[in-house]
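Novice: need a 3D model of the sequence below.
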Amino acid sequence: MDILPILVTWDFTDVSAYALEHAVRMSSMSGKNIVLLHILKNDSEEETVVSQLKTVSKECKRKHGIEPKIIVKTGNIFTTISETANNIQARLVVMGTHGYSGIQKIIGSRVKRVLSKSNAPFVVVQAPPKQIYLKRIIFPIDSNTETKENVSFIINLANLYRSEVIVLKNITNNLKLDFKTDLTCDFIINNLQSNNINYTEHIHRDKTNFYNAAIDFVGKKQADLIAITTNEINSLKDYFYDTAKQQLVANCHKVPVICFNPKKDNLLTI
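Specialist: Reported below is the predicted structural model:
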């Protein structure tokens, strides 16, 4: 199996086709191969599904010049996706979803088992890509210091696509939280500057929910990608905070979101 391929979860729905289109865009820029993963409920369907996936793969080659490899496994999304991603050393996992109800299945508390066991970030998509390039990447920054771990990956993306990184900084008037946010933001901006990444910084000072405001900001800036770090859920406060991020992932503008798992190595290139 090729090192660091892009893994696409495939369930024969429109949104899985959107996920494949996004993976094709990334592959055309990065040279990574694509792997389609379908998860079976029972082995009796395997022969039929393999045949259908081969058709999908050949059609992809006809349209885009890229022929994805296929993997069919019996299991469930909560373990099989992360196990497969780790086994093939996937660089990214691209998943399609149907709005907020679908996001709850992907980013909700149960699916922490998917992200927590995966070494690769997840790109969650609701619609096909609008263009081949990622012109604007929105990077919301709050008091979560683990966000710093993802800056190398964002820099690699920005270099690959010649993107502008738009840093959206949350100010709450809570001195302790804002101090942590300032440190994280300064670290990220210093790294962007040292790598000659085109960036702008915007500050959100409103007391309204930061991630709801970020959704409006995404629309105004016509963003092509949003980057967030998922939270470890250790308390009720963490749960509601993470629920706000779910709404950002399911944003009404249908902008794809790359979700980083805390404490994973995101230093490798796309």
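Novice: CA atoms for contacts and neighbours, from now on please.
Specialist: Fine.
Novice: check contacts around Val35.
Specialist: By Cα atoms under 8 Å, 6 or more residues apart in numbering, the contact set of Val35 is Pro5, Ile6, Leu7, Val8, Pro68, Lys69, Ile70, Ile71.
Novice: looking at this, it is in a strand?
Specialist: Yes - counting by DSSP: H, G, I helix; E, B strand; the rest coil, Val35 is part of a strand.
Novice: ok, it to Lys263 distance?
Specialist: As judged by Cα to Cα, to the nearest Å, Val35 and Lys263 stand 25 Å apart.
Novice: tell me where the stretch 101-250 of the chain has helices.
Specialist: Secondary structure of the stretch 101-250 of the chain, counting by DSSP state H, counting those that start in this stretch: helices at 112-117, 151-161, 175-194, 210-221, 236-249.
Novice: could those helices go into TSV alongside distance to Ile258 and mean neighbour count?
Specialist: Below are the helices of the stretch 101-250 of the chain laid out as TSV (distance: least, Cα to Cα, whole Å; neighbours: other Cα atoms under 10 Å):
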stretch	distance to Ile258	mean neighbour count
helix 112-117	12	19
helix 151-161	10	19
helix 175-194	17	16
helix 210-221	14	17
helix 236-249	9	18
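Novice: next up, for comparison:
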Amino acid sequence: MTRLIVPVDFGEVAANAVNYALELAPQFETGVALLHVVPEDDQFHRAEVEMEKFKERFKSTDVELKSYILVGNLFEDIAKAAELLEAYMVVMGTSGLKGMQYLFGSHALRMMTNARTPFLVTQENPPKAEIHKIVVPIDLSTEDKRIMSLAIQASRLFEARIHLFVAHHTDEFSRNSTYRNEQFAHKYLNEHNVHHTTTHADGNKDFDKELLDFAELISADLVTLVNHKEQGFLNLLGKNFDQNLITNDKGIPVLVLNAHQYKKLNDIFDVFA
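Specialist: Now for the predicted structure:
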């Protein structure tokens, strides 16, 4: 069964995401499905032709590669297709925020708002899909057990080390709350015998910038992010943590986990335990 889905528009960013998914697929012991959505029926045939041309770029792969074309709404139907195909994950390429998208959110963000399937977002030129170092941010909003449980499952699947990166706060309440989250993370990871390190932000920059600088410094392969759907992604001042992380310019893939996916994600990772 195909369990990794890649939305494609036949461009270079999508092609990079496909290559990343093809490298990742053997770790999940699964195939890859390409998905393209057109708004009108009269565009279907042309999309079929483009899809066949696009698939030729990956003919040397040993991974099973399927393709689907849907007529509908891009932002709704990719999420629906992922559920229908029982996908483990959607691997999606993004070139970040451009122009007016900066105000209204990137395509990737809008699709993830409707998704009940995890998204692994890659940038224009993603690294090889060899995941050895996973960065997990620790801050006030950390949903302790959920994030740590998923981090543990991911570390076991990829045989990766967890790197906790703890936010810096100056006020006592925030500092104490973050400290409690950090201590819980240590305890939970130690109880499950997960190798991990801890680094503290120094507070000289916004937390998302410090986090990405740290991830780049240690050559991290993945950053995890838990999104709260009800809070939305976008901040009109451009300071939204989720958005800045997902559209980062350092080429670091981001695994986006929605809080309401918790049970499903544990079921997914349990397959490989």
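Novice: and the TM-score between them?
Specialist: Once superposed, chain against chain, the TM-score is 0.85 (TM-score structural alignment, normalised by the length of the first structure); 267 aligned residues with a Cα RMSD of 3.1 Å.
Novice: one step back: in TSV, list the contacts of Val35 of the first structure along with neighbour count and secondary structure.
Specialist: Shown next, in TSV, are the contacts of Val35 of the first structure (neighbours: other Cα atoms under 10 Å; DSSP: H, G, I helix; E, B strand; the rest coil):
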residue	neighbour count	secondary structure
Pro5	24	coil
Ile6	28	strand
Leu7	31	strand
Val8	30	strand
Pro68	25	coil
Lys69	18	strand
Ile70	18	strand
Ile71	16	strand
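Novice: out of those, flag the one nearest to Pro140 of the first structure.
Specialist: Distance to Pro140 of the first structure across these (Cα to Cα) is lowest for Ile6, with 24.5 Å.
Novice: go ahead and confirm that closest one touches Arg91.
Specialist: Yes - under the criterion of Cα atoms under 8 Å, Ile6 of the first structure makes contact with Arg91 at 5.8 Å.
Novice: circling back: go through the helices of the stretch 101-250 of the first structure and name the closest to His98 of the first structure.
Specialist: Comparing the helices of the stretch 101-250 of the first structure by Cα to Cα, helix 236-249 comes nearest, at 11.0 Å.
Novice: give me the contact list for the closest one.
Specialist: Helix 236-249 of the first structure is contacted by residues 100, 103-104, 107-109, 124, 209, 211-212, 214-215, 230-233, 256-257 when judged by Cα under 8 Å, 6+ apart.
Novice: mark which of the residues you listed are part of strands, please.
Specialist: Among these, the members falling in strands (DSSP state E) are Val124, Val257.
Novice: buried subset of the contacts of helix 236-249 of the first structure?
Specialist: 100, 103-104, 107-108, 124, 211, 214-215, 230-231, 256-257 (16 or more other Cα atoms under 10 Å).
Novice: so can I have a markdown table of those residues showing distance to Gln247 of the first structure?
Specialist: A markdown table is the format used below for those (distance: Cα to Cα, whole Å):
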| residue | distance to Gln247 of the first structure |
| --- | --- |
| Tyr100 | 7 |
| Ile103 | 8 |
| Gln104 | 9 |
| Ile107 | 10 |
| Gly108 | 11 |
| Val124 | 12 |
| Tyr211 | 8 |
| Ala214 | 10 |
| Ile215 | 8 |
| Thr230 | 12 |
| Asn231 | 14 |
| Pro256 | 12 |
| Val257 | 11 |
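Novice: so which of those comes closest to Met26 of the first structure?
Specialist: Using Cα to Cα, these come closest to Met26 of the first structure at Pro256, 12.7 Å.
Novice: to which residue of the second structure is the closest one aligned?
Specialist: Aligned by TM-score structural alignment, Pro256 of the first structure pairs with Pro253 of the second structure.
Novice: for that match, give me its contacts.
Specialist: By Cα under 8 Å, 6+ apart, the contact list for Pro253 of the second structure reads Leu120, Val121, Thr122, Gln123, Pro126, Asp221, Leu222, Val223, Ile246.
Novice: nearest residue to it other than its sequence neighbours?
Specialist: Among residues not flanking Pro253 of the second structure along the chain, Thr122 sits closest, at 4.5 Å (Cα to Cα, 6 or more residues apart in numbering).
Novice: ditto for Ile69 of the second structure
Specialist: In this structure, Ile69 of the second structure finds its nearest non-sequential neighbour in His36, 4.9 Å apart by Cα to Cα, 6+ apart.
Novice: hmm, back to that, by neighbour count, which of the contacts of Pro253 of the second structure wins?
Specialist: The most neighbours of any of the contacts of Pro253 of the second structure, using other Cα atoms under 10 Å, belong to Thr122, which has 30 neighbours.
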